[in-house]
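Participant: Could you work out the structure for the sequence below:
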Amino acid sequence: MSGVAFEDDILLERERARFVRRRSLRLLGSLLRPMRWRFALMLLLVTTAQGARALGPLLVASALDAGLPTLLGGDPTRVLVDGGLYLTAAVAGGVLTLWFIRLNARISQAVLFDLRKRVFLHTQRLSLEFHETYTSGRIIARQTSDLDAVREVLDSGVNQLLSGFLYMAFIAALLFVLDPWSGLMLLVTAVPVWFLTRWFQQKSQLHYRSTRVASANLIVQFVETMAGHRAVQAFHREKRNAAEHARLAEEYRIADQRAVGLIGVYNPGLVLIGNLAVAGILAVDGYRVFAGALPLGALVAAVLYAKRFFTPVQDMAQFYNSMQSSVAALEKISGLLEEQPTIRPPRQPVALPRAAGRIEFDGVRFAYTPGRDILPRLDVDIAAGQTVALVGSTGAGKSTLAKLVARFYDASEGEVRLDGVDVRDLAFADLRRAVVMVTQEAFLFSGSIADNIAIGRPGATLDEIRAAARAVGADRFIELLPEGYDTDVNKRGGRLSAGQRQLVSFARAFLADPAVLILDEATSSLDLPSEALVQRGLAKLLRGRTAIIIAHRLSTVEIADRVLVLGGGRVLEDGTPAELVASGGEFAALHAEWEASTV
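Facilitator: Down below sits the predicted model:
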């Protein structure tokens, strides 16, 4: 049974490899399709150029065998014609090659531009579920090292492969025209070349895929270490991270060394076979010349063709190394582009130009992974304009509930409705305009404070931006900055404190003016003075709109009209803060602990 299972695994792996190969070819075809006429012209140019290059030895043979006797007889016409044709072929080959290389560069850059744009736009369209499982380091690897590998092949590799293959084909064909026996000897020596190349292909394919995996692992570890440098320094992980980086770098070095080491076998093997071919043709054809069965010019041309025949093979071998890296990179990129958003826009969206803000959970069940329900069944009705606080221990389902309202995820069963409309039936533009979430992270983009606030409503005037900042109490610290609202926040808002970043995100939400506002631990990073300031701003921010507040700080919960205590994905308690404190339940216990901590 184990042997059968092993064979089945091999068959499945081969089928998967064929599927991945077909997927990559479809992607490449879609990239080249818009430039098919330029690509056809490129093929014509390279074919003509290599044909012109291959004519040289044939013209040398003609000059020696036909032109030299007439020249000795006093007629230089044939030698001049052959010399002129040789010069014309050389110039034409050079000019056409230059044209081909420049056209190939334009095509490759257009393909890379299209591919880079596709990866970026597609990654943006993918759902939150994808970004929570697919690490940022892997996405960066797709946009950097993998695209660079594709670029290297498109820029120079195609030239080597296509030019080399056509040049070898023309050499073999012209040598057969010149002397079939010499052509046959050359093809006989091509048999060991084929076996050697096949061995090299199989081995290098395996090693270069290992190299790509090792490279991606190294990039992921580097990106995560740099992104979490505060935690690294806080917990003294420098030595451990350095050891992990050294281990991954060593794996990359070994994988790369094995891949490069194959060249040390392949290239000398090609040189040996090429030299043997030249020696064999020189010996056999030399005897035939001595016997009068072959002209001297044909011998010279046959030797020249034999020497030239194996030169492109070495170039193609170098290209094959890059090609394996590129194929592996293209497979990863095509896999990323095959990812589909789990949250898709409705085919026939229901219009909701101005939402009131009523939210209903009707028999909602949700699980991130099948069989592990986060929300077993939830039935909740939140009236428009009501402020509801969600309270409960970690893992109770608070953030999950908020993500379902914002439709970052879809319910496994049941419906989440906004103003009586299933959120799955709303256009993304209407839903994102109606529902805004402010998270604990308070992410800011590079640029000015005004630009970051204006994300809430692009096109807002500076007066509107100032009014939004003033409403949530952010104007006080902004006006103290050297350049006020034009102050650059630096990368990810690094110039501002955590509390200041949170106030900017509040101003952004205020400017967006949503019907439903979700605050997911949005005040957790504020100090007490800032929190007191924000509490006053929140009162104005929440006025006239539905709000869902997720917070462990009960000072934030106290401004709520209603509190839902969650546990195990179910509503354990439901009422006003005062009612729940008086009832003596779980919320009352939490409230008592909070009051004791503030004394």
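Participant: contacts and neighbour counts: CA atoms only from here.
Facilitator: Noted.
Participant: now the helices for the stretch 351-500 of the chain?
Facilitator: With DSSP state H, counting those that start in this stretch as the criterion, the stretch 351-500 of the chain has helices at 398-405, 428-434, 449-454, 462-472, 475-480, 498-512.
Participant: among these, which is nearest Ile101?
Facilitator: Closest approach to Ile101 among those (Cα to Cα): helix 449-454, 44.1 Å.
Participant: how many other residues sit next to Pro482?
Facilitator: When neighbours are defined as other Cα atoms under 10 Å, Pro482 has 10 of them.
Participant: Enumerate every residue touching the closest residue to Lys398 other than its chain neighbours.
Facilitator: Closest residue to Lys398 apart from its sequence neighbours, by Cα to Cα, 6 or more residues apart in numbering: Leu390 at 6.2 Å. Listed by Cα atoms under 8 Å, 6 or more residues apart in numbering, the contact set of Leu390 reads 398, 548-551, 563-566.
Participant: Sequence B follows; please return its structure for comparison with A:
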Amino acid sequence: MSMQGVQNEEKIHLNKEEQARVRERSLKLLGEIVRPVRSRLFISLALVMTSQALRVSGPFLIAMVIEKALPAAQAGDFSVLYWTVGGIFATTVLAGVTIAFFMRFAAKVNQDIMFGLRKRLFRHTQNLSIEFHETYTSGRVIARQTSDLDSIKELLDSGGSEMISGILFMLFTAIALITLDFSSFLIMLVSFIPLFFLTRWFQKNTRINYRKTRVASAKLIVHFVETMTGIRAVKAFRKEKRNEDTYKELVEDYRFVNAKVIQLFGIYDPGLIMIGNITVSFVLLWGGYRVIQGDLGIGVLVAAILYARSFYDPMENIAMFYNSYQSANSALEKISGVLEEEPSVPDPVDSLPLAPRKGHLNFNTVEFAYSNGKVVLPTFNLDIPAGQTIALVGTTGAGKSTMAKLISRFYDPSSGTVELDGVDLRKLKDDDLRKAIVMVTQEAYLFSGTVAENISLGKPGATREEVEASAKAVGAHEFILSLPDGYDTDVNKRGGRVSAGQRQLISFARAFIADPTVLILDEATSSLDIPSERMVQHGLQTLLAGRTAIIIAHRLSTVSIADRVIVMEHGKMIEDDTPAKLIAGTGKFAKMHKAWRDSLV
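Facilitator: Take a look at the predicted model:
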């Protein structure tokens, strides 16, 4: 199976080819995020090397005190003792200062890395096509932006510095021990055999379990987000108990995989301690024998024991780093998968300018199928003259919303072209396309901020006069003035809540101020009750005047303002004429209209 992008991201057991593919992708991303700060990383490395070299010098200087300074002091020469003790004091202070400076410097570098990655992930995810967001759940997107980024941040903040410090400390300790007593170093080297096998076992098992923890964590977030997003439906269908049971199962799965990781550390940490203590015992035994034989100085033995004892201290920190690394690596795999995704409707390399404002739309032998192969629109031709308002009607799944998505270029046709004023939409820059074509949806989504800010989204930089003029044009001005702070009312704060009809009027004002050539209303009034629908009818007529409009509606009351009605069924046009002629006929639309009229009686 392919590991391209986010495909199979929840797969736990990967074959060698898949592991290599994911590892390559993750390492590539890691290289990209550290490249801007690589010069500062070298400075950080120099600082930590200096600090660890100073730390390691301590036992060496102690050996000097015992072997050289104390005998010299007994002979009346205290200068060597003063110099060596002063050296111990100086190296201790310098090591502390260097470590403190390194920690502050590294923290700034880490923050810059995370800042760049957060911006990149947000920008890339936002720029991906609608197809991605319709298949990749919002909960998984949130998991990438929160828990996964936090795992990488934890690795950079603590794990990375501890790992580098630990490795350098062990390296310098080994060098110092080779210099002091090579045979003690050989004893320590032999201990690497059981240490190697223990560490390999630990790595193999934690890699799988950390991948499981990321999957389990993502499932928790997805379930929580979906529950809270659909809380009205949850309460309406009394789904709380089922959701709670599902959440408990997911929490139990998450607890289980985390417990497995803890169990692995419960074996690894004691194993490290045991290997370290046994190694120190052998160094002491062999070194003591040589001291008795007169082949080794007592000061060198003390230093060798101190080095052997401290050599294994960083191993636990390195193990903790591996803990953070496995969690961050799993997160990096998923983030790199998202960043590897490409927009399915990319901006053209060689764009064409859009003709002066007209609004002529043309579907030229268009076919469309989703990525799963399901054909929604078989070969389809449609011509919509500039300035015409057409209504698309039909049962659910007839292809109406698909047509709207093709006109908005949320998707590209599988074959054929959708043209605006003779230009293939695939040849238009995204900015030009979004200015020319605006869609008003059923949700009438309002962003955090004031009413005026929400309206001005249609025209960034719009003046207050332009905002109020657009609201007046669609009939929203009066109710906006009745809000607690008028146009400055925060729509998400208490007292600033607006009804469904009022939200729709604000979205109409937003579309009006954008002044598009083509306007798409995708069931924009289907969620409104009759009084609310009547409230927005005037605004709707004002909004449609002088522009090409496509209305997708279940309610036939909205169709009455259209110049032309197209009845869709299974992706095909089965009727196409004026509302009056279709109502007077005997076709599907006439039957739909009669059923709707009878429902009002």
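Participant: coming back round to it: out of the contacts of Leu390 of the first structure, which sit inside helices?
Facilitator: Judged by DSSP state H, the contacts of Leu390 of the first structure include Lys398 as members of helices.
Participant: Just the ones of the contacts of Leu390 of the first structure in strands?
Facilitator: Judged by DSSP state E, the subset of those located in strands is 548-550, 563-566.
Participant: Which one (most neighbours) among the residues you listed?
Facilitator: The residue in these with the most neighbours, by other Cα under 10 Å, is Ile549 (28 neighbours).
Participant: what residue of the second structure takes the place of it?
Facilitator: Under the alignment (TM-score structural alignment), Ile549 of the first structure pairs with Ile551 of the second structure.
Participant: now the strands: where do they sit in the second structure?
Facilitator: All strands of the second structure, identified by DSSP E, fall at 361-369, 375-384, 389-393, 415-420, 423-424, 437-441, 518-522, 548-552, 564-569, 572-577.
Participant: Which one of those lies nearest to Leu220 of the second structure?
Facilitator: That would be strand 437-441 among the strands of the second structure, by Cα to Cα, at 29.9 Å.
Participant: quick revisit: output the contacts of Leu390 of the first structure in a markdown table; the columns should cover distance to Val188 of the first structure.
Facilitator: Formatted as a markdown table, the contacts of Leu390 of the first structure follow (distance: Cα to Cα, whole Å):
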| residue | distance to Val188 of the first structure |
| --- | --- |
| Lys398 | 74 |
| Ile548 | 79 |
| Ile549 | 79 |
| Ile550 | 77 |
| Ala551 | 79 |
| Val563 | 86 |
| Leu564 | 83 |
| Val565 | 82 |
| Leu566 | 79 |
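Participant: Can you tell me which of the contacts of Leu390 of the first structure is closest to Arg495 of the first structure?
Facilitator: Ala551 (25.9 Å).
Participant: my guess is that closest one contacts Asp520, does it?
Facilitator: Yes - Ala551 of the first structure is within contact range of Asp520, at 6.8 Å (criterion: Cα atoms under 8 Å).
Participant: rewinding a little: please identify which of the helices of the stretch 351-500 of the first structure is closest to Ile281 of the first structure.
Facilitator: Nearest to Ile281 of the first structure, of the helices of the stretch 351-500 of the first structure and by Cα to Cα, is helix 428-434 at 72.5 Å.
Participant: before we move on, back to that, against Met568 of the second structure, how distant is the match of Ile549 of the first structure?
Facilitator: Counting by Cα to Cα, to the nearest Å, the separation of Ile551 of the second structure from Met568 of the second structure is 13 Å.
Participant: Please apply the same query to Tyr325 of the second structure.
Facilitator: Tyr325 of the second structure is 54 Å from Met568 of the second structure, where distance means Cα to Cα.
Participant: Same question for Gly495 of the second structure.
Facilitator: Counting by Cα to Cα, the separation of Gly495 of the second structure from Met568 of the second structure is 43 Å.
Participant: what does Phe506 of the first structure align to in the second structure?
Facilitator: Using TM-score structural alignment as the criterion, Phe506 of the first structure maps onto Phe508 of the second structure.
Participant: Please, where are all the helices along the stretch 51-200 of the first structure?
Facilitator: Assigned by DSSP H, counting those that start in this stretch, the stretch 51-200 of the first structure shows helices spanning 68-72, 77-125, 128-133, 136-141, 147-152, 158-178, 180-227.
Participant: Could I get these in TSV, plus columns for distance to Ala383 of the first structure?
Facilitator: Output for these, formatted as TSV (distance: least, Cα to Cα, whole Å):
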stretch	distance to Ala383 of the first structure
helix 68-72	103
helix 77-125	31
helix 128-133	27
helix 136-141	38
helix 147-152	50
helix 158-178	64
helix 180-227	41
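Participant: Relative to Phe319 of the first structure, which of those is closest?
Facilitator: Phe319 of the first structure lies closest to helix 158-178 among the helices of the stretch 51-200 of the first structure, at 6.6 Å (Cα to Cα).
Participant: Now do the counterpart of Arg36 of the first structure in the second structure: how many residues are near it, please.
Facilitator: By TM-score structural alignment, Arg36 of the first structure lines up with Arg38 in the second structure. Counted with other Cα under 10 Å, residues neighbouring Arg38 of the second structure total 13.
Participant: I'd like to know how far Arg38 of the second structure sits from Asp112 of the second structure.
Facilitator: Taking Cα to Cα, one finds Arg38 of the second structure at 11 Å from Asp112 of the second structure.
Participant: on that earlier part again, name the nearest of the contacts of Leu390 of the first structure relative to Val423 of the first structure.
Facilitator: The nearest one, if we look at the contacts of Leu390 of the first structure relative to Val423 of the first structure and count by Cα to Cα, is Ile548, at 16.3 Å.
Participant: I'd assumed Ala389 was in contact with that closest one.
Facilitator: Yes - counting by Cα under 8 Å, Ala389 is a contact partner of Ile548 of the first structure at 5.8 Å.
Participant: Alright, that wraps it up for me.
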